[in-house]
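# requesting a structural model of the entry that follows:
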Amino acid sequence: MRDALATWHMGRVIFAYRTHPYHGRPLPQELVANWLELTQAQLSRIEKGPAPEQLSKLVRWAQILGIPAELLWFKMPSPVGGVTAAEPSISRGASENALLLARWLASDGADAPPVGNADELQRVGAALDNAHRYFDGPVADFFRQQLVRCKADDGTLGPAAALPLVLGVLGAIRRHSRDAKPEVRRQLLEVGADGAEFAGWLYRDLHDPLTATFLYDRAMEWAQAAGSLPLQGYVLLKKSQMAYDTQDAGTVLSLAQAASTGPWQLPPRAQAEVVQQEALGLAMTGEPLTAVEQHLGHAQQLLSAAEDAGGDGLGAYFNQGTLLVRSACCYTEAGKPHRAVQLFGDVLAGGTLSKRDSGLFGARQAKALALGGEPDEAATVAATAVTVARETRSERTMNVVVEVVRALDPWRNRPSVRMLNDVLMP
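Below you'll find the model as predicted:
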């Protein structure tokens, strides 16, 4: 640590802190980024790029990491009135967010709200309670309609815009379910499980895996309390998909297989999605390409049957375009990037994806291009994905772009790759 501090480079100091033997094993970059109120991509650039110079940021990061003032090359703020100013706590990161969310849900929305803009969440909760008084129908249907609205907004506006209403719905469901009759309570908990799963997805897109995990666990608990077997299988599918964000191949496969073999009957589209997820797990664990393609073929058969049958519900969003881009991910993991590029391109050219998803799968296409030895096209596609990711505030997309930059390292001196690095600078 002292050697890093002697460089006057906070990025190197943070790296030395993350990798210090005191921790037993290196702290993940995404975890420390959450502590510092950064994204993983931002912290990666800070560690590898030029020394940050903005004093307010240096002071804040030093406070969060607890670096003694006498070891620093800049002056820390003096105590005010003889009392040292309260240091920003590490708990303001993802772990505190999950804890506040747990307390808030357990208190039926009475505790401090778990998002930064507390006034907005309280306003949403009051508006929901007021709107329900004028809704002519079952209370569960009212909250279900609000979730449909949230899901429609997410793909265009991004997770940060959708989150207050989703969390407001969850808090309102908790309040209404406490004194409801058993059948109404069961219906509310089923809607709540659906909402908690969706909120988990939003936190995934914000790259807050701890809070996402808490919400997926809450979704499973509510699905069990509601007696909804299909929802339980569906949450396992979502947990498998979250494991892909961290390249946890064993968990991707085992949870997908659990979702496939559990004591429930998933709707046809959800069945197709589960089988496709199994294919991804097989590709990641190095199974033969024939096994991967066999599962993808089965997923296609299930999806075709589902389209003939119509209907909505769990997995209603899973269509031919979704299957193709997910299949492209399978081919990337199976070491067939050129096939992946083709599939990504077919779907992206069709313009059927949401704005956020076009950025995410554009970034994944860029990664396949880089792995396939096409650095210039990869850099161009990735730069476009960065623009979309910033507009929709999708940290997950930005993290995929960081993977693209790593894959492009052998070509780092090419103008297109330098351009991508410039685009990524804060």
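
# for the rest of this, base every contact and every neighbour count on C-alpha atoms.
Noted.

# doesn't residue 198 fall inside a helix?
Yes: under DSSP: H, G, I helix; E, B strand; the rest coil, residue 198 sits within a helix.

# contacts only, for it.
residue 151 (CA atoms under 8 Å, 6 or more residues apart in numbering).

# try it again with 10 Å
Counting by CA atoms under 10 Å, 6 or more residues apart in numbering, residue 198 makes contact with 147, 150-151, 154, 163, 166-167, 192, 204, 212, 215-216, 219, 235, 238.

# for the stretch 301-426 of the chain, just list every one of the helices.
For the stretch 301-426 of the chain, the helices defined by DSSP state H, counting those that start in this stretch cover 320-333, 337-350, 355-371, 375-392, 395-407, 415-424.

# other residues contacting the second one?
By CA under 10 Å, 6+ apart, the surrounding residues in contact with helix 337-350 are 320-334, 353, 357-359, 361-374.

# looking at the helices of the stretch 301-426 of the chain, which is nearest to residue 127?
helix 375-392 (25.2 Å; CA to CA).

# for the comparison step, fold the sequence that follows:
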Amino acid sequence: MGNPRFTAACRERGWHTQLDVVTAYEHHATLLGEPATITVRQVRRWQSSAPGWPHTLSRRVLHAMFGLPLPELGFTPPHTARQPPLPGRPGTTATEEDPVRRRSFLQGVLGAAPLLSPLGRDHLTAALANARRYSDQALVAHLRNALDAAARTDGRTGPRHTLPTALGLLGVIDELARDASSPVRRELLALGARAAEFTAFLHRDAGAPPQTTAYFHDRAAEWATFAGDTPMHAYVLLRKAQATDRDDATRMLDLAHAAAHGPWTLPPRARAEALQQEARALALTGAAPDTVARTLDEAHAALDGAPPAEPPTCTGPLCAAYSLDRLMAQAAISHREAGQPARAVDILQRHLGHGTFAPRDRAFFTAHLAGALAAAGEPEQAAATGLSALSLAARPGFGQALGELRRTASQLRPYARRPAVRELRQALTGLTVPPA
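Have a look, this model is predicted:
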């Protein structure tokens, strides 16, 4: 029989072979700043009927990978007596089910959720001991504040520093939602959908395999459905479209169109972003420029009908901070994909010049400006702009911006002997951040 819990958890996340698990383990170890590697032989042992109890470092990495207590993955803590399995929970013993599982969970999660206030941590500890009694709106508010703080941290330091915290918070929400009373459970699931979508975004920006990002997107959509939050379900479709590779433009178009036109009502700013993503997908599928332009006009109309913008948060109204400058910058990407690089250059230069962008967004759009300049036949200016984007993206490891810069460097290969181009290519080659 082996260890069906571990095997099932791997397959849920898209890791279907032992080598997939090795790759995912090493990726998460890198995110945690640990130079850890494992072999296929170790994975085979974890999949066996006697997986043992992983050592401290492996426990930390496995928790980051799965966001679950290790006993829920089929591992047995030392000195735990084996008892008959509990009804309906194959492989789970009475000894494991409550005190050991929760103690393991607390050790893994509270250390990964430092953004909770002391009061919030005390409240969480009590709730994990008795979720039905202590899970309430005040605890949801603590978790909401911690998730917003994690998002702010990501904006400053990048995804690799934030992922352990995000996974910890996601694990807390998952654990509490199992036993919370109905009204609070619905709030926890709605918050969990936001946390899962944020975790998917971090994984994508950190260069995780696509199936890892897809797993957390699917978790977000599932929890949004359970919570009755149909706008959030649509928003996850938008984020899936944004995470879709440009070589799979038909799927990107299907996702963006469903987000914008499905059986739900997105807030105006979120609808504007979904429509601009649809415009980009149309450009990638070879639609006529007029068709792309009409869809962008719909995006502008949606934004024009939106209430005043609010400060960006991870848990507030969807796309509450989405602005005209951001819409224009994204529209420029659509024009670039439609074979109009000069128009993209003009729009990006104007809006990057006066718009207010978060560091990640500025790095990302500046990288696209470099690519548009390269496509417009301006290799020196493209390389200089690329170096500017690299200075914003390298240290925090903003993977989407770095991916665009690598694409630009590939475009500039015919000009590789020019000093500025050579400098950009060498700088990208020398990066210690894993590629996105």
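
# mind putting the helices of the stretch 301-426 of the first structure into JSON lines with mean neighbour count?
JSON lines is the format used below for the helices of the stretch 301-426 of the first structure (neighbours: other CA atoms under 10 Å):
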{"stretch": "helix 320-333", "mean neighbour count": "22"}
{"stretch": "helix 337-350", "mean neighbour count": "19"}
{"stretch": "helix 355-371", "mean neighbour count": "27"}
{"stretch": "helix 375-392", "mean neighbour count": "22"}
{"stretch": "helix 395-407", "mean neighbour count": "23"}
{"stretch": "helix 415-424", "mean neighbour count": "17"}
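
# who wins for proximity to residue 246 of the first structure among the ones you listed?
Closest to residue 246 of the first structure of these, according to CA to CA: helix 395-407, at 10.2 Å.

# residues in the second structure aligned with that closest one?
The alignment of helix 395-407 of the first structure onto the second structure (TM-score structural alignment) spans residues 399-411.

# nearest to residue 208 of the first structure, out of the helices of the stretch 301-426 of the first structure?
helix 395-407 (9.1 Å).

# what's the mean distance for that closest one versus the second structure?
Averaged over the aligned pairs, helix 395-407 of the first structure sits 1.2 Å from the second structure after superposition, using mean CA distance after the TM-score superposition for the first structure.

# got the angle between that helix and helix 355-371?
Orientation note: helix 395-407 of the first structure sits at an angle of 10 degrees relative to helix 355-371 (axes from the mean of the first three to the mean of the last three CA atoms, to 10 degrees).

# all helices for the stretch 1-150 of the first structure, in order.
2-6, 10-18, 29-35, 40-48, 55-65, 94-106, 118-132, 139-157.

# what angle separates the longest one from helix 118-132?
Here helix 139-157 of the first structure points in a direction 140 degrees away from that of helix 118-132 (the same axes, to 10 degrees).

# and the second one, by the same measure?
An angle of 70 degrees separates the directions of helix 10-18 of the first structure and helix 118-132 when computed by the same axes, to 10 degrees.

# show me what helix 10-18 of the first structure is packed up against.
Applying 3 or more CA pairs under 10 Å, 6 or more residues apart in numbering; DSSP states H and E, one finds that helix 10-18 of the first structure contacts helix 2-6, helix 29-35, helix 40-48, helix 55-65.

# out of those helices, flag the one nearest residue 244 of the first structure.
helix 29-35 (14.9 Å).
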